[in-house]
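Peer 1: Output the structure for:
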Amino acid sequence: MSATSQVLAFPAAGPADTASFMLAKLAYHTDAWDVAEDLRNGVSGIVVIDTRSEALYAAGHVPGAISLPHRLMDASSTAQLDRSKTYITYCDGIGCNGSTKGAYKLASLGFSVKEMLGGLDFWQRDGHPLATGTEPGSLSGHAPAIECGC
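Peer 2: Here you go, the predicted model:
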C-alpha cells in the first residue's frame, strides 16, 4: 500500500511555469550572502538601506548600509537618492516587515528595489560582521567568515 503524499497532493507546476516564477522571485528578493559579496567587491549599482530606527542602526547594521527608516520615507527624504541604483532594503528579520514597507514606499516613489531575505538576522547567521555607530562603514576588504554552500 502506497502512502499518500502531502507534497504531491498539489502537483508541481510545469518546468516553464516554475522557471518564470523563480525568476520573478529573484527580481524581488536577494539574500544576505549575495549582498555581502557585492558590498565586498565594491559593486556600485546597489545601495543597501537599513529601514529600522536610527537607534537600531547605530547599535549594529550591515557595513555600507545607509539609515533610512521606513517611517520617514517620502518624496522629500528620498530626493537625494540616485534613481539609477537598485536599493536593497532590510530590517531585523523574518518577523519584521520594515523592509517590505520600505521597499513598497521606495518602489511607489519610482525606485528600483529588492528586499534582503531574513534581514539582519540572516546576515549574522551567515557570519557577516556588523558596523556600529551612525556612519555606514564598509565591508570592502573583509574576507567572508564562511564560504557559501549554495
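Peer 1: all contacts plus neighbour counts: C-alpha atoms, from now on.
Peer 2: Will do.
Peer 1: For this protein, just list every one of the helices.
Peer 2: Taking DSSP state H as the criterion, the chain contains helices spanning 15-28, 32-40, 54-59, 98-108, 119-125.
Peer 1: Show me what the second one is packed against.
Peer 2: Packing contacts for helix 32-40, counted by 3 or more CA pairs under 8 Å, 6 or more residues apart in numbering; DSSP states H and E, involve helix 119-125.
Peer 1: Just the residues contacting the helix it packs on, thanks.
Peer 2: Applying CA atoms under 8 Å, 6 or more residues apart in numbering, the contact partners of helix 119-125 are 32-33, 61-62, 90-94, 99, 130.
Peer 1: Going by neighbour count, list what's buried in that helix.
Peer 2: 119-123 (16 or more other CA atoms under 10 Å).
Peer 1: buried subset of the contacts of helix 119-125?
Peer 2: Among the contacts of helix 119-125, those scoring as buried are 32-33, 61-62, 90-93, 99, 130 (criterion: 16+ other CA under 10 Å).
Peer 1: another one to check against the first:
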Amino acid sequence: MTSKTDAARHFAAKLQFETDPSDVHAAIENGERFVLVDTRGEAAWRQGRVPQAIHLPTAEIAERASDLFDPSTPVVVYCWGPGCNGSTKAALQFSLLGYDVREMIGGFEYWAREGLPVVDDDGPVVRETDELTAPVGAGAIDCAC
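Peer 2: Predicted coordinates for the structure are as follows:
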C-alpha cells in the first residue's frame, strides 16, 4: 500500500501536467494566457475543433512550434480523446522544446460531449450535451468537482 505522502505527490503531479475540457473552457473565458493546440491531422481539424485552438499536428511540433508562439507561453494540447495518446505524444514534444505544457484529458471528444463550443470549416457546430459527461441544461458547465 502506498503512503499518503506518495499519493499526494502523485495527484499533485497529475494536476500540474493535466487539465480537462471544463477547466480549459473556464480559463479561456477568464482570459488566462496560454495557447490551446489541436494536435490532430488535417482531416480531423476540418471535421471539428475548439474555436480558440491553433492547429499544429504532433509531427510538426518540433519544426514549427517556436515559429508560432514564444516558448514562454504556456501550452495546452489536445487530440481525439481518451482512447488516443496523441496528446501525450504532443505534450512530450512540447516539453522537450522547453514549453510549460499541460494535456487536456478527454481530448476533443469530451470537449464536444460536454457541449462546449465547436467549429468546423463551415462555422459553429451545435451539439447536445452528453448527460454522462456534464449536467444537462445547467447553462455553464460546472460539475462541482
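Peer 1: about what we covered before: and of the buried residues of helix 119-125 of structure 1, the nearest to I146 of structure 1?
Peer 2: The closest of those to I146 of structure 1 turns out to be W123 (CA to CA; 12.0 Å).
Peer 1: Determine which residue in structure 2 is aligned with the closest one, please.
Peer 2: Counting by TM-score structural alignment, W123 of structure 1 corresponds to W111 in structure 2.
Peer 1: Next: S108 of structure 1.
Peer 2: So S108 of structure 1 corresponds to L96, using TM-score structural alignment.
Peer 1: Identify the residue nearest the geometric centre of structure 1.
Peer 2: M116 (1.6 Å; CA atoms, centre = their mean).
Peer 1: wait, that residue sits on W33?
Peer 2: No. With contact defined as CA atoms under 8 Å, M116 of structure 1 and W33 do not form a contacting pair (9.6 Å).
Peer 1: which residue packs closest to R83 of structure 1, ignoring adjacent ones?
Peer 2: Once flanking residues are discounted, R83 of structure 1 sits nearest to F111: 5.9 Å by CA to CA, 6 or more residues apart in numbering.
Peer 1: do K89 of structure 2 as well
Peer 2: T58 (7.1 Å).
Peer 1: Contact partners for that neighbour?
Peer 2: Under the criterion of CA under 8 Å, 6+ apart, the neighbours of T58 of structure 2 are 39-40, 86-87, 89-90, 93.
Peer 1: Distance to A144 of structure 2 for those - can I get that in TSV?
Peer 2: TSV is the format used below for these (distance: CA to CA, whole Å):
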residue	distance to A144 of structure 2
T39	29
R40	30
G86	28
S87	26
K89	30
A90	29
Q93	33
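Peer 1: which two from those end up farthest apart in space?
Peer 2: Farthest-apart pair in the contacts of T58 of structure 2 is R40 and Q93; separation 13.9 Å (CA to CA).
Peer 1: Looking at those two, which is more packed in?
Peer 2: R40 (23 against 19; other CA atoms under 10 Å).
Peer 1: what do we get in structure 1 for the more buried one?
Peer 2: Per TM-score structural alignment, R40 of structure 2 is aligned with R52.
Peer 1: Surely that match and G98 touch.
Peer 2: Yes. If you go by CA under 8 Å, R52 of structure 1 and G98 touch, sitting 6.6 Å apart.
Peer 1: Mutual contacts of these two, please.
Peer 2: Taking CA under 8 Å, 6+ apart as the contact rule, R52 of structure 1 and G98 both touch 70, 90-91.
Peer 1: Just send these back as a markdown table, with distance to S77 of structure 1 too.
Peer 2: Listed next are these as a markdown table, based on distance: CA to CA, whole Å:
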| residue | distance to S77 of structure 1 |
| --- | --- |
| H70 | 10 |
| Y90 | 18 |
| C91 | 18 |
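Peer 1: quick one: which of those sit in strands?
Peer 2: Of those, the ones assigned to strands by DSSP state E are Y90.
Peer 1: Name the nearest of the shared contacts of R52 and G98 of structure 1 relative to D17 of structure 1.
Peer 2: For the shared contacts of R52 and G98 of structure 1, the closest approach to D17 of structure 1 (CA to CA) belongs to Y90, at 28.6 Å.
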